[in-house]
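Student: Sequence first, predicted model second:
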Amino acid sequence: MAERHGLSIAILLAGLAVTALPSHAQSLSNGEQFAPTRPPVSVRYGSAHSQIMNFWRASGRTPAPLVLIIEDGGWPTRQTVSAYKLAATLADSGIAVAAMGTRPRRPVGVRTIVADVNNILQFLASQAERRGIRTDQFAIIGVGSGGAPAALMATEPGWTDGTALAFENLRALILIDAAGLDPELTLRTARPDRRLKILEALGETEEKRTANSAIGHLATPNVPDALLLLSEERRNRRGGTDFSALLNEHGVITEVREMPRTDTSNNRGIFGNPLNPATRGLIEYLAQRLGK
């Protein structure tokens, strides 16, 4: 290929529907008010009726670095409260955030998600000045089943061919209770009713499944840093820990952190809230990688 471009877009934690992160509004207690959630603006990034994303403009000085959130297999069926809180918190911290909008549930392959993110990147790059974003500092956050396409994008330089973004501008990869990183392990541990959907998303043959996973591209230049968050409520951590080991073997500095069990009784227990320790740690991690 000629010069290969890649992604480096922010990966935000938005897909909480398939993870242990909270997915519903919480009641107030202990006299603490939950931080207000700043709503995003809906932006159409393509001609298709469903090509609408949520965008949070960064507060403070712009242009700002960008984080792309991939959750729930790409297009979530609904936006979660915690995802909105995290996006708003990042935006308040001076980081712009983009996340795919909701769509009806339907089987979709990893490559389809990646192609759609390519459209998002092209659109955002064309409106960088208007949206107040930089085109040279990005990060990707993959949540739950959104971890598979996020990891693929962070390890295959060619996926952003045709965009104005270069792969070396990708500053960080963050995976939260990611699923589908190892296709064969995913198939072996999947319930029978899930196997058909997994095969449709990742491929009918082992060769196709490898090509649709980050594992198949680890020999190429890839993101220099990665952060994996594993919640206490996550039962099967093998995929995340194995993937971390593979990244380390290929020179990707990988940090694994455990997330405390969600406590909905106060602000500090709700992921996405600025008072939450895990959220603060994530913001600090991004700030270091994005040079803020």
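Tutor: In hand now; what should we look at?
Student: only C-alpha atoms for contact and neighbour calcs from this point on.
Tutor: Noted.
Student: Skip ahead from the longest helix along the chain and say which helix or strand is next.
Tutor: For the chain, the helix that runs over the most residues, judged by DSSP state H, is helix 110-126. Using DSSP states H and E, the helix or strand that follows helix 110-126 towards the C-terminus is helix 128-131.
Student: Excluding sequence neighbours, find me the nearest residue to Gly109.
Tutor: Ala201 (3.6 Å; C-alpha to C-alpha, 6 or more residues apart in numbering).
Student: Would you pull up how far whichever helix or strand the one you found is part of lies from the middle of the chain?
Tutor: Ala201 is part of helix 192-202 when elements are defined by DSSP H and E. Centre-to-centre, helix 192-202 and its host chain are 21 Å apart (C-alpha atoms, centre = their mean, to the nearest Å).
Student: Sort out which residues of it are buried, please.
Tutor: Of all the residues in helix 192-202, those buried under the rule 16 or more other C-alpha atoms under 10 Å are 198-199, 201-202.
Student: do stretch 212-227 as well
Tutor: Applying 16+ other C-alpha under 10 Å to stretch 212-227 flags 212-218, 221-227 as buried.
Student: Can you get me the start-to-end distance on that stretch?
Tutor: 21 Å (C-alpha to C-alpha, to the nearest Å).
Student: List the contacts of the residue nearest to Gly109.
Tutor: When contacts are counted by C-alpha atoms under 8 Å, 6 or more residues apart in numbering, Ala201 touches 107-110.
Student: got another, please set it beside the one above:
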Amino acid sequence: MAADSPRMTWADLRARPRPAADATISYGSDPYQIVDVWVPAGRGPHPVVVMVHGGCWQTSIADAKLMNWIAGDLRDDGIAVWNIDYRGVDRRGGGYPGTFADVATAADRLAIEAKRFGLDTRRVVAVGHSAGGHLALWLAGRSRLPAGSPLRMPHPLKIAHVVSLGGLPDLADTAASPENGCGTEVVARLVGTGRADPYADTSVPRLLPLRVPQDLVNGREDRIIPYRMALGYVKMAAAAGDRARLHTVPDTGHVELVAPDTPAWIEAKRLVKAALAGRAE
């Protein structure tokens, strides 16, 4: 099967040799409260990407190793990767607030460990795929969390730019859209209950403007995340005053977004490198 086919499957990706991280650190007691660290050869400090995997916010579907192929590709190109794992909604302690708290704690740990691994945190780019696209954008908007939210933490890691790969930024839209590949029930488990507005501190549009540039890379033939979701979010972000751009990759589905050498990943990596250099593309 051609790498740029919209029918590329997870089995196709997993059949490729999978590179391994250089180190793993723990930020909690759960086996999924870890970060895989990818460090390029040579002396640092190295530019760094915070990476967040998808899997419909469910540990049983995916973990951080799903991102190993593109993490390895970035490392080979001189870019370090802080690849976050977290408890999904199907794991004890996951859901609200645990899943969000895990991602936030893992991201903030970068500032503590940066010197140890020779990482340059002056300009951090967040990259997320699918549900991880939502979480990467959410990380960029943490300073906008409403007062009283248990997800507010002191001194959140500053994200300079976000590249979302087939993400689901608008949880309210996702919950109301049966055609999304994650289903609607998982969103209810993610945002929790017992609050007047469960989307106020969980759904990215409620945090707009993020005041962080955002690039959304989406396959036009994505059968898991409907293309209209990216289109709708970019319109909302732009209307709020954010620099948000949608990069549409033709003849591309969902898996290709995290497969090296595909047109989708080539475009995403171009955007990552430009963002790390402080250039607007």
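Tutor: All right, it came through fine. Nothing here was measured: the structure is a model prediction, and the numbers come from that model.
Student: Would you pull the TM-score for this pair?
Tutor: Superposed pair, TM-score by TM-score structural alignment, normalised by the length of the second structure: 0.76. Supporting alignment: 257 aligned residues with a C-alpha RMSD of 3.5 Å.
Student: Measure how far whatever helix or strand comes next after the helix holding Ala201 of the first structure is from the centre of its chain, please.
Tutor: Sequence-wise, the next helix or strand downstream of helix 192-202 of the first structure (DSSP H and E) is helix 206-211. Averaging C-alpha positions (C-alpha atoms, centre = their mean) puts helix 206-211 of the first structure 22 Å from its chain's average.
Student: Which secondary structure elements does the next helix or strand after helix 206-211 of the first structure sit against?
Tutor: Counting by DSSP H and E, the next helix or strand C-terminal to helix 206-211 of the first structure is strand 225-231. Counting contacts by 3 or more C-alpha pairs under 8 Å, 6 or more residues apart in numbering; DSSP states H and E, strand 225-231 of the first structure is packed against strand 170-176, helix 238-249, strand 253-259.
Student: mind putting those in JSON lines, distance to Pro65 of the first structure included?
Tutor: Converted to JSON lines, these look like this (distance: least, C-alpha to C-alpha, whole Å):
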{"stretch": "strand 170-176", "distance to Pro65 of the first structure": "10"}
{"stretch": "helix 238-249", "distance to Pro65 of the first structure": "24"}
{"stretch": "strand 253-259", "distance to Pro65 of the first structure": "21"}
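Student: out of the ones you listed, nearest to Thr89 of the first structure?
Tutor: Ranking these by proximity to Thr89 of the first structure (C-alpha to C-alpha) places strand 170-176 first, at 16.2 Å.
Student: The closest one vs strand 253-259, what angle?
Tutor: 30 degrees (axes from the mean of the first three to the mean of the last three C-alpha atoms, to 10 degrees).
Student: and the gap between Thr102 of the first structure and Ala87 of the first structure?
Tutor: From Thr102 of the first structure to Ala87 of the first structure the distance is 15 Å (C-alpha to C-alpha).
Student: which one of those two has more residues nearby?
Tutor: Ala87 (33 against 18; other C-alpha atoms under 10 Å).
Student: tell me the contacts of Leu218 of the first structure?
Tutor: 155-156, 247, 250.
Student: Sorry, slip of the keys, the one I care about is Arg195 of the first structure.
Tutor: Arg195 of the first structure neighbours (C-alpha under 8 Å, 6+ apart): Leu187.
Student: Roughly how far does it sit from Phe243 of the first structure?
Tutor: Taken as C-alpha to C-alpha, the span from Arg195 of the first structure to Phe243 of the first structure is 21 Å.
Student: Same question for Pro277 of the first structure.
Tutor: 25 Å.
Student: cool, and Trp159 of the first structure?
Tutor: For Trp159 of the first structure, the distance to Phe243 of the first structure equals 20 Å [C-alpha to C-alpha].
Student: likewise Ala287 of the first structure?
Tutor: According to C-alpha to C-alpha, Ala287 of the first structure and Phe243 of the first structure sit 24 Å apart.
Student: Who has more neighbours out of those two?
Tutor: Phe243 (19 against 16).
Student: name the element the spatially most central residue of the second structure belongs to?
Tutor: When C-alpha atoms, centre = their mean is applied to the second structure, the residue found nearest the centroid is Gly128 (1.8 Å). Gly128 of the second structure belongs to strand 119-129 when assigned by DSSP H and E.
Student: Tell me the residues of the first structure aligned with that strand.
Tutor: Mapped onto the first structure using TM-score structural alignment, strand 119-129 of the second structure covers residues 133-143.
Student: which residues touch the spatially closest residue to Lys197 of the first structure that is not a sequence neighbour?
Tutor: In space, Lys197 of the first structure comes closest to Pro107 once its chain neighbours are excluded; the distance is 6.4 Å by C-alpha to C-alpha, 6+ apart. By C-alpha under 8 Å, 6+ apart, the residues touching Pro107 of the first structure are 197, 200-201.
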